[in-house]
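> Provided below for reference: sequence and predicted model.
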Amino acid sequence: MSLASRRSSRLAALLALLSATAVGVTTWAYGYGTAVQPASPDAAVRPSVTEGTVLQVVAHPDDDLFFMNPDLSRSISKGVKVATVYLTSGESDGRNEAHSPLLEDPERPADRAAYAEARQNGIRAAYAQMATGDRTSAWQRRSVPTAGGGSAEVDVLVARPEVNLVWMQLREARSISGDNPDSLRGLWDAKVPALGAQLTSGTPVKPWFSYTKDQVVEAIANVFAMYKPTTIRTQDPTPGRSEATGNFLDHQDHMYGARFVQAAAERYAKSAERPHFSVQNYVSYPNSSLPPTLDPQTAAEKLVYLKTYAWMDHQDWCGSPAGCGDRKTATRPTGAGWSQTIRYARGDSTSWMAEGAGGRLWAFAALDGQMAYWSRSGAQAPWQGPRFLPGTGIDAGAGAVRLPDGRIAVFATRTTLGVESQEYGRELVYAVQAAPDGAFGPWQSLGTPDTADISGTSALSAPAVSVDGTGRMTVYVRDSRHTLRTRTQTTPDGAFEPWQALGGAGLLGDPVTVTDAAGRRHVYAATAATVLTWVQPTPDAPYDGPLPTGLPATTGPLSARPQGDGIRLYFRRPGTGAVGTSLSAADGSGPVAQFSPVTEAGGDGGYGAVGVAGRLLAGRAGAGTVSVSDTDGPSSWYESQMLYTGAPAAVAEPDGTAVAATLGLDAGLHIATAPSTGSRPDGDRPAGPWHRAVQPWMVALAGRTQAGSGRGGQQP
């Protein structure tokens, strides 16, 4: 038996012991609990509710509170299983005191183990408060051996045992961007053979240990195998560099920690005994210079948990000599504006669903590092899927488009980890159906416009795709310099021309593209202050742009659709989260008319992109659940009971029916349908209830059917 197998056996035995001896507390690894049985084939279709298992992996204690809330607190409040993994101890300089010359005590000796323990205490308090309302709610703490050869501390909240914390306790870089070999960055780049632990003063983990690069990957992958997540949340592995300084735009631990998560997810995906899973990446430090995304009420709630973590009242409620929270955060619990913001690094595209030949709908999403797809042959036909295109490394954020003959093309970015650190990179890829309604051809690479410093940048956005009247495809991406780049086919089904620069500066998120009634293609991209556009004066002419739209600042994600002779944009308003909309109508004076004054659609609050089709608007309401509204009706969201990941997509069918889709935390496709008539299926709701497109028993049956040909096989 191999060393890894022996350690896994020891881990399983310890988990069984913990489960048997802990009164009222379940085992920390959900994979060893009672499996949820899929519904029977004759079970009625039920409205969607939040299900699944969420695993978050962050570099430091507080990255989750600053950058993943309110997604985190709302997942906990919905009762889903939530575990957070902290890769480093976050020991910093070892001084649990405010960053202020007036408050720092130079005579006080540094104690990194104690400061790391104080941060643990603050995190436990914040999670207990999110889960129970009581920051003093008890935790069960254990040392558990890892597959990497070390040990991790695992904390289980006694009152809510589905809430777990896993402390890997590796040494942090102790510098935002400094080239310190003893760090996750140094380990990834092979500047050190191993990275040692920084154990906290109160941890039950006693033997010191160190990990090689492969052992870190194996340890994280083993945590995935224990918890069997359906949603993995992590930080941004490719935040890019500052043009002015050349430094990374984010903390190096955030960036390289996320790369270790990528490698672990790739390894975990090879396991047959796991559910499907999606990955959501979050923006961290770059939020400081971007507009706030949260409404005041949600931002205030987020700040409450940060203040608990920061130990604002300084009362000794925890009984730890190290302290009950992170006093460095106490002078500025809002961070650099982070308490008012949550933003996804990828997955804001709303163009991942398209209608193909014969009215068949196609939906695409990255699951298990592959491109998954679902399809439905007609309004009354059942959805089928997920099925998978061959090939791994696919990132979140797909773009789908219909060709003139009814074939579907899907575009994505693909990350290659490589064996050596310099082999890490991201490229644009696409696959096209060989025939309408048929199987997809192999992935074809369009490379990357980022040809220098691939490891440091590779910050390509998700793609936006347009098709001209002849069937030639054009793809648009934001590059790592935050400008717009494009490639166009020379002929339909032909090769693509070289990358072209369309300019712009400071672009955020994913670009969007839409074709107006005259056949002219428009491209839009947000900046921190406004929205820029590129427009063809006539069909197939070179683009004019970037041109100003006169629109105010948005939170970043955009959606667009043709309306009459013009284009209507949808976006979130900074500081309120309300959906704003504006129309640019053709006026005969040039390719771009001034946008109309911004009006509001949907209800107050919410964040992230919105999907639009016909009169149906889909997105997050203030409570964070996927909700619908009428673009032409009163401003109010009709909420569901389901949290989701990424962005919703929507398609208007020829008969006027609008179909919206989103990916739940359970990694399942969920849909809502709005009829073409003015009648309401459920009172004043603009659409029917959200429900899972493919029931769990159908997924299980499809998995058994495909087992003989391999998990990644595709069927037409």
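It's in.

> make it CA atoms for all contacts and neighbour counts henceforth
OK.

> how about the nearest residue to the residue most central in space within the chain, chain neighbours excluded?
The chain has Gln280 as the residue nearest its centroid, 2.1 Å off, counting by Cα atoms, centre = their mean. Closest residue to Gln280 in three dimensions, ignoring its sequence neighbours and counting by Cα to Cα, 6 or more residues apart in numbering: Arg233, at 4.9 Å.

> Helix or strand for the residue nearest to the centre of the chain, just tell me which one.
Under DSSP states H and E, the secondary-structure element containing Gln280 is strand 278-282.

> Pull the residues that contact stretch 271-279.
When contacts are defined by Cα atoms under 8 Å, 6 or more residues apart in numbering, stretch 271-279 is touched by residues 225, 228-234, 366-369, 396, 666-667.

> let me redo that: stretch 79-93
Applying Cα under 8 Å, 6+ apart, the set of residues contacting stretch 79-93 is 50-61, 75-76, 110-113, 115-116, 119, 162-172, 174, 198-200, 257.

> Same check on stretch 338-345?
For stretch 338-345, the surrounding residues in contact (Cα under 8 Å, 6+ apart) are 66-70, 235-236, 280-283, 287-288, 291-296, 299-300, 302-303, 333-334, 509, 575, 607-608, 646.

> and what of stretch 295-315?
Contacts made with stretch 295-315 from outside it, assessed by Cα under 8 Å, 6+ apart, are listed as 62, 65-66, 69-70, 119, 121-123, 125-126, 129-130, 135, 324-330, 333-334, 339-341, 575-577, 605-606, 622.

> run the last query once more with 7 Å
Residues from elsewhere that reach stretch 295-315, judged by Cα atoms under 7 Å, 6 or more residues apart in numbering: 65, 69-70, 122-123, 125-126, 324-327, 329-330, 333-334, 339-340, 575-577, 605.

> this is the other structure I want to compare:
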Amino acid sequence: MHRVPFRHWGTLLLAGALTVALISCASPPPQPTLPPGAPEARFMQIIAHADDDIIFMNPDLAAGIRAKKPTVGVYLTAGETDKPDANDYAARRQAGTRSAYARMAGVPDEWRAERLDSDRDHSVELYTLAARPEVQLVFVNLPEDNDPRANGGKHALTRLWLDQAEALKLRTLTPAGGQLPRPYEYTRGQVVQLLVDLLARFRPTVLRAQDPSPDPRYAKNWVRFNDHPDHVIAARLAAAAAREYRKAGGSAVELNYRNYNVAEAPVNLSGAEQRDKLETFGAYVPHDSDVSLGEPYDGWLRRQYPRWPTGSTWAGVDADGSRYAFAVRAGELTYWRRTGRTWSGPTPVGGATLDPGVSVAADRHGRLHVFARDRDSDEVVVTTPGSWAWTRLGSPNERVLPGRRGSVGVPVAARDAGGALVVLVKNGGGGVSALRQSTSDSWPTGWLDLGGTDVQDGLAVGPGLTVAASTRTGVLRWRQQGEGFTAEPPVRGPRPAGPPVVGGGLLAYPAEGTGALAIATGDEAVLRPGTEGLSGLGLAVTGDSVVLHGRRVDGSLVVGAGKPAGLAWSELRGELADQAAAITGQDGVELLGFGLTGELLTTTGPPGGVFPGWSAGR
């Protein structure tokens, strides 16, 4: 098929096949002006339905728009369900999305509508917000899961995803009053290629997507996927497109968000964030007769959860003194390395397709090990700098819960008092499992079950191999004794609304209802006023001092440093895309984070002292 790909924003060109040109728009889109070589944060959401990003990716979505970052939403289906007036209903849902976006941008709900041709055989609808032209929406209009009129019947997007032979062609809808003169037909490969072209055109530095692998413990009313099938397939199509985009020279920080099952998790947004999110969705509601501000929407709107907490142990020091930072980009392990005072990177590793979230720890010889979760097999895998060969450690569900491998969490690792590495994960039964390196530095095949129930994603491990895990009602704790673990009494205090951190005689977690920090220096946690809306916690221990940090929705980092019982608080302004990490050394504590353009940011402060602003590692 002859292809005429899109033109992208700005003046920086991606290598090779990503040079692009836009055709058939009524007028060329506005071109943001960038200083030569200056990076600019840009967001893209690839979602299934017209309200999914408003519900499941907020307040992150609103924060980017209000910071005036270029933001584009790409909606794969028309969302028409089985309505008899499918094209009219699809148009109303589009109007609701435009209204909500205008509300987030704080400008009138006035848009320029255009037809955007991706090639000779396919077109999509492009809407540009008149008063804020960096805000744009793209509607592809594939049939929704519940539409019996789609060619082949219901479950159209799922059937398309499963059609490796590319025999199925799904016909799009033509929303009333829209920009499409006729329906178009897409195979699976053509949908992926369309998304690759859109990535090349808009060049997002942050790509948001839905949950490609929902935890099977929740949303059991949705058979097979434990979530709306379109949500899951949209996330998988986005991941496939991100991989192809990366192969062609593009790159973006990928963030995945939980969907329906957030209703089963504690409220984790601050009161102000909840009110704002409800008001934003209130701008959508009048356009869609099937939704409301009551249940079940009220439950979803008071929460926002990442699918895979990336953790705060993704940086460390190797035996030769080199500092490493790791991230997963389009499923591929990528690292930054510092020798002396200079960071280099990013450098891809390859060899495995991973879910976001890695954990590093140095073994008895000082060699750094990188633990991750394999996306294809749901196993824990490990590699080391230099060799970069992957070793598979299997799954704690291998024998006892073989049908629940998909619910195994992201690993966290540490070295125990005997010098052996221990890796821990949430298992498929909702407890915690551990695997301890043998004295010969090899790995056994049998996982140890620490017990526990209802454990949520995101474990914490501290010095002395203390382990903490949040459930939906409390925080569980274990301490290593010999080669086993002993359960300790749960922490008393507010219910947790996210993963804990532990170490240096301190345990902290975001509390239900506000996301404010609950901090314990013993068995009882006390709320810390002024920390509402924090998530992505991290903790560094140096001597008798700690550095506790958490991320706000605007990307800034709130830092508490000093003795556990008397932390001094400060704020690091910036635009972190996700959780920060820390490395302790002779020069103090180095905080690390990834910015909205994917660059590594660092800052170093003395133990218990104040951190200066962020500097680009690279």
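Arrived safely. All of these numbers come straight from a predicted model, not from anything done at the bench.

> quick one: which of the contacts of stretch 271-279 of structure 1 sit in helices?
Cross-referencing those against helices under DSSP state H gives Ala225.

> Of the contacts of stretch 271-279 of structure 1, which count as buried by neighbour count?
By the neighbour-count criterion of 16 or more other Cα atoms under 10 Å, these include these buried positions: 225, 228-234, 366-369, 396, 666-667.

> Show me which pair in those residues is furthest apart.
Farthest-apart pair in those is Ala225 and Ala396; separation 21.1 Å (Cα to Cα).

> Do a quick rundown of the strands in the stretch 301-450 of structure 2.
315-317, 323-329, 332-339, 342-348, 359-362, 368-373, 380-383, 391-394, 412-415, 421-426, 432-436, 448-451 (DSSP state E, counting those that start in this stretch).

> ditto for the stretch 601-716 of structure 1
Counting by DSSP E, counting those that start in this stretch, the strands of the stretch 601-716 of structure 1 are 611-613, 616-620, 626-630, 638-639, 644-652, 658-664, 669-674, 691-692.

> about what we covered before: is it true that the residue nearest to Gln280 of structure 1 touches Val57?
Yes - with contact defined as Cα atoms under 7 Å, Arg233 of structure 1 reaches Val57; the gap is 6.3 Å.

> ok, how many other residues are close to the residue opposite Val82 of structure 1 in structure 2 once aligned?
Using TM-score structural alignment as the criterion, the counterpart of Val82 of structure 1 in structure 2 is Thr71. Taking other Cα atoms under 10 Å as the criterion, the count of residues near Thr71 of structure 2 is 22.

> check contacts around the closest residue to Thr71 of structure 2 other than its chain neighbours.
Residue nearest to Thr71 of structure 2 in three dimensions, not counting chain neighbours: Phe43, with 4.6 Å by Cα to Cα, 6+ apart. Phe43 of structure 2 makes contacts with 70-72, 204-207, as judged by Cα under 7 Å, 6+ apart.

> try Arg160 of structure 1
Contacts for Arg160 of structure 1 (Cα under 7 Å, 6+ apart) come out as Ala131.

> Packing partners of the longest helix seen in structure 1?
Using DSSP H to define each element, structure 1 has its longest helix at helix 112-132. Identification of packing neighbours for helix 112-132 of structure 1 by 3 or more Cα pairs under 7 Å, 6 or more residues apart in numbering; DSSP states H and E yields helix 71-77, helix 296-309.

> ranking those helices by burial, who's on top?
Mean neighbours per residue, mean count of other Cα atoms under 10 Å, is largest over those for helix 296-309, with a mean of 21.

> distance from the following helix or strand past that one to structure 2 after superposition?
Toward the C-terminal end, the helix or strand that comes next after helix 296-309 of structure 1 (DSSP H and E) is helix 327-330. Compared with structure 2 after fitting, helix 327-330 of structure 1 has a mean deviation of 2.6 Å; criterion: mean Cα distance after the TM-score superposition for structure 1.
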